[in-house]
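[1] here you go, sequence then predicted model.
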Amino acid sequence: MPHPDATVDADVAMTDAALPLPESMRAWRVTTLGEPAEALSLDVVPVPVPGPGEVLVRVRAVAANFPDVLLCRGQYQVKPELPFSPGIELVGVVAALGPGASGIAVGERVVGSKIGVLAEYAVLPASDVWAAPGSLTDAQAAGLTVAYQTAWFGLHRRAALQPGEWLLVHAAAGGVGLAAVQLGIAAGARVIGVVGSDAKAAVAREAGADVVLVRGVDDLVAGVKAATSGHGADVVFDPVGGAAFEASTKCIAFEGRIVVVGFAGGAIQALPAGHVLVKNYSVLGLHWGLYPGARPDLIDVARTELTRLADEGAVRPVVDHAVPFERAPEALEALASGSTVGRVVIEVAS
C-alpha cells in the first residue's frame, strides 16, 4: 500500500510543475576544500537550463552521502573544479525538459543521482532520473538511488547472493549498510550485521538482521563462526575497509565472496593474494557509478526491482533526521561524525 504522505507528494508535484521558473536560485557550493562547515557557501546563482537529453528538476530533498563529505575535502575520486555544488542524490519534480529528453514528463516526481544537486534546481540527464515509488515519502525516496543501487549491485550482480546464504554486512546501521541488510533479507539470506554501538545494534536488529555484532565489544571473527556453526560468511558487504576487511578474510566461507564497496574507516587495505588462494575465496570490487554509462540496462533492472520491493514494503530507507536547506552543512557534518543511522536528509522545498 502506498504511504499516506505519497498522495500528498503527488498533488504537490503537480503544483510544482505549474510554478513559473525563476531566473536565480540558492545553491550550496564548495568554495574551498575542507570540512563541510568551512567548505560550503550558500550562494545565489542562475537557474541552470537543461540541454539536449536533460531535465531540470525542482529539488524537494537531498540525501546526504559520505561522498559529499569527501567532495568537500577534495578526497573523492571525482574532483570537480571549484566552486561546485556537492549532493549526489535527490527527489524532486521535473520542471522542464531539454531538447530530445524522453521517458519522463514535466510534473513527474522523480529520484535521481548526479554530482551537483544540493541546490533548489538541478539539471540531470533524463536517463539518470526515474519515477519515485509512490509508496515512499520525499525523505525516504531521497535516499533510494545511491545506497540501494549500490547494495543491489553488490549483492546481486557482483556476489550473486543466494537464498539461505550467510551475509555479513559491515556498518550495518549506515545508509548503504541498512540497504544491504534489507536487500539481503529480501533475497532470503541470513544476515549478520556489524555496527559501532549498542544504539546502532538496535537499528540493525529492527531492520531484520539475524545476528548483530558490536565493533570493539564483540569478537567479530568468533561471532561470525559461532553464528554460522563454523561455516563462515558466504558473502561480505564491506563499505568500511581496513581492519573490517582483514577480519572478514578470517571468517569467510569456502568459495565466499567479499565485496569491496568503500573505505569509510579511512584505511585502504592491501589485497592478500596468497590468503585468497589458500582459502579459496573471491574479492570483488564495486564502483556503482560506472554502471549508468557501462551497463544502463542493468540500472533499469535494479530500478524496477527496487520499486517493486519498496511498494511491497520489503525495503524502506531509514531516515535518521532531516534538516532544512539552510542548515545543509550540519547534515554533512553529522554524517562525517559517524554518529548517524540510516540517512540524513536535507529538505530543499516543501
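    In hand now; what should we look at? What you see is a predicted model; the values in this text were computed from it and never measured.
[2] all contacts plus neighbour counts: C-alpha atoms, from now on.
    OK.
[3] can you give me the helices in the stretch 1-150 of the chain?
    With DSSP state H, counting those that start in this stretch as the criterion, the stretch 1-150 of the chain has helices at 4-18, 36-39, 66-73, 138-141, 146-152.
[4] adding distance to Gly256, write these out as TSV.
    Output for these, formatted as TSV (distance: least, Cα to Cα, whole Å):
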stretch	distance to Gly256
helix 4-18	40
helix 36-39	38
helix 66-73	27
helix 138-141	32
helix 146-152	17
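[5] against that first model, consider the following:
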Amino acid sequence: MDGLEFVDLDLGSRDGQHLVVDVKAAALNFSDLLMSEDKYQARPVRPFTPGQEIAGTVLSAPPESQWKPGDRVASKIPWGGFAEQALVPCETAFAIPDNISFELAAALPVTYTTSMVAFFDSTHLRPDQTVLVHAAAGGVGLAAVEIAKAIGARVIATASNEQKLDLAKEHGADICINYSDESWVQLVKDATNGVGADVIYDPVGGEIGLKSLRCLARNGVILIVGFASGTITEIPANRLMLKRASAKGVYWHHDHDAALIKNMMDKMFVMLEKGLLNPVVDTRFSLAQLPDAMQALQNRETTGKVVLTV
C-alpha cells in the first residue's frame, strides 16, 4: 500500500486513562483500508498509525486502574495498533484467558464483537430462523457463521469462490452459494422454498446489498455491517415497505455501549469455552509486512482474520 512507512514515534502524554501495551499481535479490518484512504467515518489527522485491534501485555497502567504490568489484554482502539506499543483506554481492555493466544485474542475485539452485537442486540436471531451471511469466509463473515450456528439458526453462506465456501461450510454453514454466480438471488430463494432469509448479514454493501433485498423474507431484517465493496448501498424504502421489512445498522462504540460490550464479551468467552467458536487466524504476515497484508486484504486474497505478529 502506498504511503506507509515505519517510523519511531513518542506515544504521547499519559493522561491516567490509558494503558501502555506491548503489542504482540494486531489484526486487520477493511475499515483500516477505508481509514487509510480517508473514506471511513473516523478520519484521524494525517499522518497517523492505523490498526484497531491489538493484543499484548501491559507495560504500564494508571495506579487507580484494575490493570497492572504483565497483564495479558486485548482491545479495540481508535487507531495506532500497527506498532510495537500502543495506548489502550483502560475501560476498553479485556483480560485474555491463559489458554487463548495473543493471535487469536487479536481477532476478537472487532469482528466477533460486531457479530455478537448483530445477532444479540441489533436483532435477536432465533434458532427457527434462516440467516444469509455474505462474505462468509472473511473475518467478520466467518464470525457471523459461527455465532449464528451457535444460536441454532440455519445458515446460508455466500462467498466469491469454492475454497472460501468450503471454509464457511467447515465452520457451520448449512448451504453455500457463490455470489459470483449471477443467479445467486434465485439460489437463495430456492434454498428457502421461495420465502427468503429472515435475517441478512451484509458486510459487503454495494450491488450485493441491493440485490439482497430480493431474497429477504417478509418481516425480515437486513443488517448493515459494512461496505467492503467500497460502495454504500442505497436501499429503496419501497422494497422494505412491501415486505414489512427493516434495515438496521450494526454499530457499537465503547463510549456509549460499554455495558453492552461487556455482556457480549462474556457471552463470547462462554461460547469459546464450549468449543462453539473456532476463529480462523491467518498469521502469515509480520508487522514489517503490513503493506503486503493490507494489499492481500484489499484483493480478497485472505480468509478468516488476518493478524500481524509483532
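    Nice, I can see it. The structure presented is a predicted model; accordingly, all values stated were derived computationally and were not measured.
[6] so after superposing, what's the score?
    Remark: TM-score between the superposed chains equals 0.96 [TM-score structural alignment, normalised by the length of the second structure]; 309 aligned residues with a Cα RMSD of 1.4 Å.
[7] ok so, going back, any chance of the helices of the stretch 1-150 of the first structure in a markdown table, plus distance to Gly184 of the first structure and mean neighbour count?
    As requested, those are exported to a markdown table (distance: least, Cα to Cα, whole Å; neighbours: other Cα atoms under 10 Å):
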| stretch | distance to Gly184 of the first structure | mean neighbour count |
| --- | --- | --- |
| helix 4-18 | 26 | 16 |
| helix 36-39 | 33 | 18 |
| helix 66-73 | 22 | 22 |
| helix 138-141 | 19 | 24 |
| helix 146-152 | 9 | 24 |
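[8] for Val106 of the first structure, find the nearest of the ones you listed.
    With Cα to Cα, the closest approach to Val106 of the first structure among the helices of the stretch 1-150 of the first structure belongs to helix 4-18: 6.4 Å.
[9] and for that closest one, what span of the second structure is it aligned with?
    Mapping helix 4-18 of the first structure onto the second structure (TM-score structural alignment) gives no aligned residues.
[10] show me the contact partners of that helix.
    58, 93-95, 106-109, 134-138 (Cα atoms under 8 Å, 6 or more residues apart in numbering).
[11] go with 6 Å
    Val93, Ala95, Gly107, Gly134, Thr137 (Cα atoms under 6 Å, 6 or more residues apart in numbering).
[12] nearest residue to the first one in space, please, no chain neighbours.
    The shortest distance from Val93 of the first structure to any residue other than its chain neighbours is 4.5 Å, reached at Arg109 (Cα to Cα, 6 or more residues apart in numbering).
[13] the spatially most central residue of the second structure and Glu234 of the second structure, how far apart?
    The centre of the second structure sits closest to Thr111, judged by Cα atoms, centre = their mean, with a distance of 2.1 Å. Distance, Thr111 of the second structure to Glu234 of the second structure, using Cα to Cα, to the nearest Å: 24 Å.
[14] returning to that earlier point: can you select the buried ones from the contacts of helix 4-18 of the first structure in PyMOL?
    Selection of buried members from those for PyMOL, criterion 16 or more other Cα atoms under 10 Å:
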select buried, resi 93+95+107+134+137
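[15] how about the residue nearest to the centre of the second structure, what's its match in the first structure?
    So Thr111 of the second structure corresponds to Ala147, using TM-score structural alignment.
[16] what residues are up against that match?
    By Cα under 6 Å, 6+ apart, Ala147 of the first structure lies in contact with Val176.
[17] from Gly174 of the first structure, how far out is it?
    With the distance defined as Cα to Cα, Ala147 of the first structure ends up 10 Å from Gly174 of the first structure.
[18] cool, His275 of the first structure as well?
    The value you get for His275 of the first structure to Gly174 of the first structure, if Cα to Cα is used, is 29 Å.
[19] against the second structure, where does the longest helix along the first structure fall?
    In the first structure, taking DSSP state H as the definition, the longest helix is helix 296-312. Aligned using TM-score structural alignment, helix 296-312 of the first structure spans residues 258-274 in the second structure.
[20] flag every buried residue along the matching stretch.
    Leu260, Ile261, Met264, Met265, Met268, Phe269, Met271.
[21] which non-adjacent residue is nearest the last one?
    For Met271 of the second structure, the nearest residue in space outside its immediate sequence neighbours is Leu277; the separation is 6.0 Å by Cα to Cα, 6+ apart.
[22] help me confirm that the one you found is found in a strand?
    No - per DSSP: H, G, I helix; E, B strand; the rest coil, Leu277 of the second structure lies outside any strand segment and is coil.
[23] count of neighbours near it?
    Per other Cα atoms under 10 Å, the neighbour tally for Leu277 of the second structure reads 22.
[24] and Val78 of the first structure, what pairs with it in the second structure?
    Under the alignment (TM-score structural alignment), Val78 of the first structure maps onto Ala42.
[25] now do Arg190 of the first structure
    Checking TM-score structural alignment: Arg190 of the first structure goes with Arg154.
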